[in-house]
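# 3D, please:
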Amino acid sequence: MGRDSVRGVLPGVALLAVLGIVARELGRATPFSPFVVAIVAGVAVAAAVDLPGWIRAGVDQYKLLLETGIVLLGAGLTVTQLVDTGPVVIVLAAGVVVFGVVLGESIGRVAGVEPTTRSLLSAGASVCGVSAVLAVAGSISADEADITYAAGTVLLFDAATLLVFPTVGVALGLPDPVYGVWAGLSLFSTGPAAAVGFAVSDVAGQWATVTKLVRNAFIGVLAVGYAVHHATAGGERPGPKEVWYRFPKFLLGFLGVVVIANAGLLDAGARASLSTASDWLFTVAFVGLGMDLNPRRLRATGVTPIAVVLAQFLLVTGVAYLAVTVLL
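Take a look at the predicted model:
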C-alpha cells in the first residue's frame, strides 16, 4: 500500500480505533462484552449518518483487521486442542456445507426463486456469507441485481443472529467449546460467528472462529462446483488458478501461527501479547462489521429469499446442534 493509499484510509481506521477503545472501556465497566458493544456502536453510527467516501475507505479496512486478528488467534490454540476436536470439526463443517447447499437449492426451487439468486443464497448461507456470494457470483456470471439481493439477505441474517444466537446459546447451557463449534457451523459470516462466540467467552470465540474457518476453506471448491453446474455451451470453467484466487488465504496464516506457536518458537509472554493484539483487532474490526450491517442497506431485501434462507438456517442449525451435542 503506497503512502497516498495509507493516508486515504487513516481517517476511517482512526474512527474504528476510537470506537474500539470506547467499546473496550465500556466492556470493562459493564457486564456487556466489548465485542458486542463494538458492533452496536458501529450499527448506531452507520444508521445515524451516511459516512462520506473519505471515511468509508478506511472503515472498509475492517475486513483486513478481522483477518489479521484471526491469524494471530492461532497463537492461543494448542495442537492437543486441534487433534482432539479437529477431525470431528472438519467432518461437521463439510457436512454442513453439503447439507446447506442441497437444502437451500431444494427449498429455493420449491419457492420459485430464480436459479442464479437461489445459488447465491445457498452459497452465502452454507459457506461464508457475502464472500461466498461474491465468489460464486463470479463463477456463474451473476448480474448486479442478483448479487445485491443475495448479499442483502445474508447481511440481514448476520445482523439478526448477532443479537439472538448468544442468548439462545446461554439458555441451552452448552459447554463453551461445544457452543463455539455450533456457532461456527451455523452462522453465515466469519465476523458474526467470531462475535457471538466471544460474546460468551474466549474459549467459545476461539472454537467458533476455528470452525468457521474450516467452513470457509470450502469456498474454492464451491465456486468451481457452481461454475460447472451453471456452465453453458460458451462458458468458461475456472481452473486451479481461479480456485487459488478465491481461496481465503488468511486461513494459511492462521495455520502458520498455530505451527509456530506449538513448535516452541513463542514463549508464554509472546503468545499472551499476540492474544491481546488479536482481541484488540477483533474489537476494532467489529465496529466496522457493525457499520457494514447498516439497516438502510438491507431495505431492498425481499420476503421470499428471507423465507427460504430462514428455513435453511433453522434446519441446518437444528441438525448441527444435534450433531455437536452427540459428537463433542
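
# from here on, just use CA atoms for contacts and neighbour counts.
Will do.

# contact partners for residue 11?
Contacts here follow CA atoms under 8 Å, 6 or more residues apart in numbering; on that basis residue 11 touches 54-55, 58.

# let's see which of these end up in helices.
The helices in this structure, assigned by DSSP state H, contain 54-55, 58 from the contacts of residue 11.

# most neighbours of all those, which one?
For the ones in helices among the contacts of residue 11, counting by other CA atoms under 10 Å, the largest number of neighbours falls to residue 58: 22 neighbours.

# who touches the residue positioned nearest the centre of the chain in this structure?
Using CA atoms, centre = their mean, the residue of the chain that lies closest to the mean C-alpha position is residue 190, 1.4 Å off. Residues touching residue 190, when contacts are defined by CA under 8 Å, 6+ apart, comprise 128-129, 209, 212-213.

# to compare against the first, here's the next sequence to fold:
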Amino acid sequence: MIYIVFSLFFALVLFIGNAAASIFLGIIFALIIKPDKSFVSLTIGTTPLQIGIVILGATISLPYAWSVSANYLPWISLFVLGSFFTGLVLGKILGIHHRIAFLLSAGAAICGGTAMAAVAPIIKAKPQELLIAMTIVFLLNALAIIFFPIIGGYLEMTNFQFGAWSALAIHDTSSVIGSALTYSNESAQVAATLKLGRTIWIIPLILITNWVINHQAETTKFPRFILFFILAIILNTALNFDDQVLDLLKIASQFFLMLGLFCIGTQFKVQELKSISGKPLILALILWIMVIPSAYWLVMYL
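Next up is the predicted model:
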C-alpha cells in the first residue's frame, strides 16, 4: 500500500513538473506515511539526483562549458575562500563549537551536505553535530528552491544570470539544479557547469584539513558523480549528439532530477528539527544572508 501511495505522489510530481513541488510533496509524503529506514526512497538516497545531474552533463559541450565558466573561475575561488573563512570567524564570534562552525562553513562555501559529510570524519565531528549541520542546510536549500526563482523573476534576471547566481549562492548541488531547473533548462545547464567550479574545492579542503588536524595525507573522497558529469560533457563533445538525442537526454535528466528531489523530501523528519539550537542556525542564516547579495553582485556587475 505504501508503494502505491509513493507512486501516486511521484505521478503528481511529474504532472506538476516543478522542482520545489517535488521536494515538498516528498515532505508531505514523509509526514503522512512516516516511512522507516528500509523504505526505497531512504535507501537510494540522492542516487537518482546524481544520475539526473550526470545525464544533464551529456547535454552540455566542452566549448559551452568553457564559455560559461572561463570568466568566473577566479571569482568562484575567491568566493569559496571568503565564504569559508567568514563562516569560521562568525562561528568564533557567536561562540559556536568549532566542529559545527567548520561543518556549516564548508557546506556554505563548497557543496552543502557533500562537503560536510567529507570533512566530518576528518575533524572527528560527532553524529549529532553532523545531523544539526545537515538539517540546517536542508532547510535553507528547501527555501532556496522555492524563493530563488521568484526573486530571479522579480529582478528580471536572464537565464544565464539566474543559473550563475544559483550556482554561487545555494549550498547543495541538488538544490542548485532544482532551483535553476524551476527557472529554465538553460539556467540548469549554466548552474551545473558553474557549480562544478565550487565543488572541486572539496579536494583541497579535505587534503588541507586532514594535514592540519592529523598531519598526514589521505585519499580525497571526491564525489564520483561529478567525475561522471565531466565525462558526460566530454562524451557529448566527442559524439556531437543531434537535437533528437539531446531532447531525450533532457527528458531523462528531468525525470531523475524530479525523482531525486522527491526522494530527498521523503527523508524529512520532524524530530530532527528539534535538535537544532539557535546559534548554529543564526550562523548559517547570517552567512547565507551575506552570500546571496554578494553572489548577485558578482553575477550582475562583473
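
# picking that back up, compare the contacts of residue 190 of structure 1 with structure 2 and list the overlap.
Retained in structure 2: 128-129, 209, 212, out of those (criterion both residues aligned by TM-score structural alignment, their matches' CA atoms under 8 Å).

# ok, of those residues, which come out buried?
For those, burial is judged from neighbour counts taken by 16 or more other CA atoms under 10 Å, and it is met by 128-129, 209, 212.

# got a list of what residue 37 of structure 1 touches?
Neighbour list for residue 37 of structure 1: 23, 26-27 [criterion: CA under 8 Å, 6+ apart].

# most neighbours of all the residues you listed, which one?
Of all the contacts of residue 37 of structure 1, the highest neighbour tally under other CA under 10 Å goes to residue 23, namely 26 neighbours.

# distance check, that one against residue 143 of structure 1.
Plainly put, residue 23 of structure 1 is 38 Å away from residue 143 of structure 1 if you go by CA to CA, to the nearest Å.

# and residue 326 of structure 1, by the same measure?
As judged by CA to CA, residue 326 of structure 1 and residue 143 of structure 1 stand 42 Å apart.

# counterpart of residue 30 of structure 2 in structure 1?
With TM-score structural alignment as the matching criterion, the partner of residue 30 of structure 2 in structure 1 is residue 46.

# and what of residue 128 of structure 2?
The pairwise alignment with structure 1 assigns residue 128 of structure 2 to residue 145, based on TM-score structural alignment.

# where does the lengthiest helix in structure 1 end up in structure 2?
When every helix of structure 1 is counted residue by residue (DSSP H), the longest turns out to be helix 79-111. Aligned by TM-score structural alignment, helix 79-111 of structure 1 corresponds to residues 62-94 of structure 2.

# the matching stretch: which residues count as buried?
Judged by neighbour count (16+ other CA under 10 Å), stretch 62-94 of structure 2 contains these buried residues: 62, 65, 68-69, 72, 76-77, 79-81, 83-84, 86-88, 90-91.

# next one: stretch 200-219 of structure 2
Using 16+ other CA under 10 Å as the burial criterion, the residues of stretch 200-219 of structure 2 that qualify are 200-203, 205-207, 209-210.

# got the contact list for that stretch?
Residues outside stretch 200-219 of structure 2 that contact it (CA under 8 Å, 6+ apart) are 77, 80, 110-111, 115, 118-119, 122-123, 220-222.
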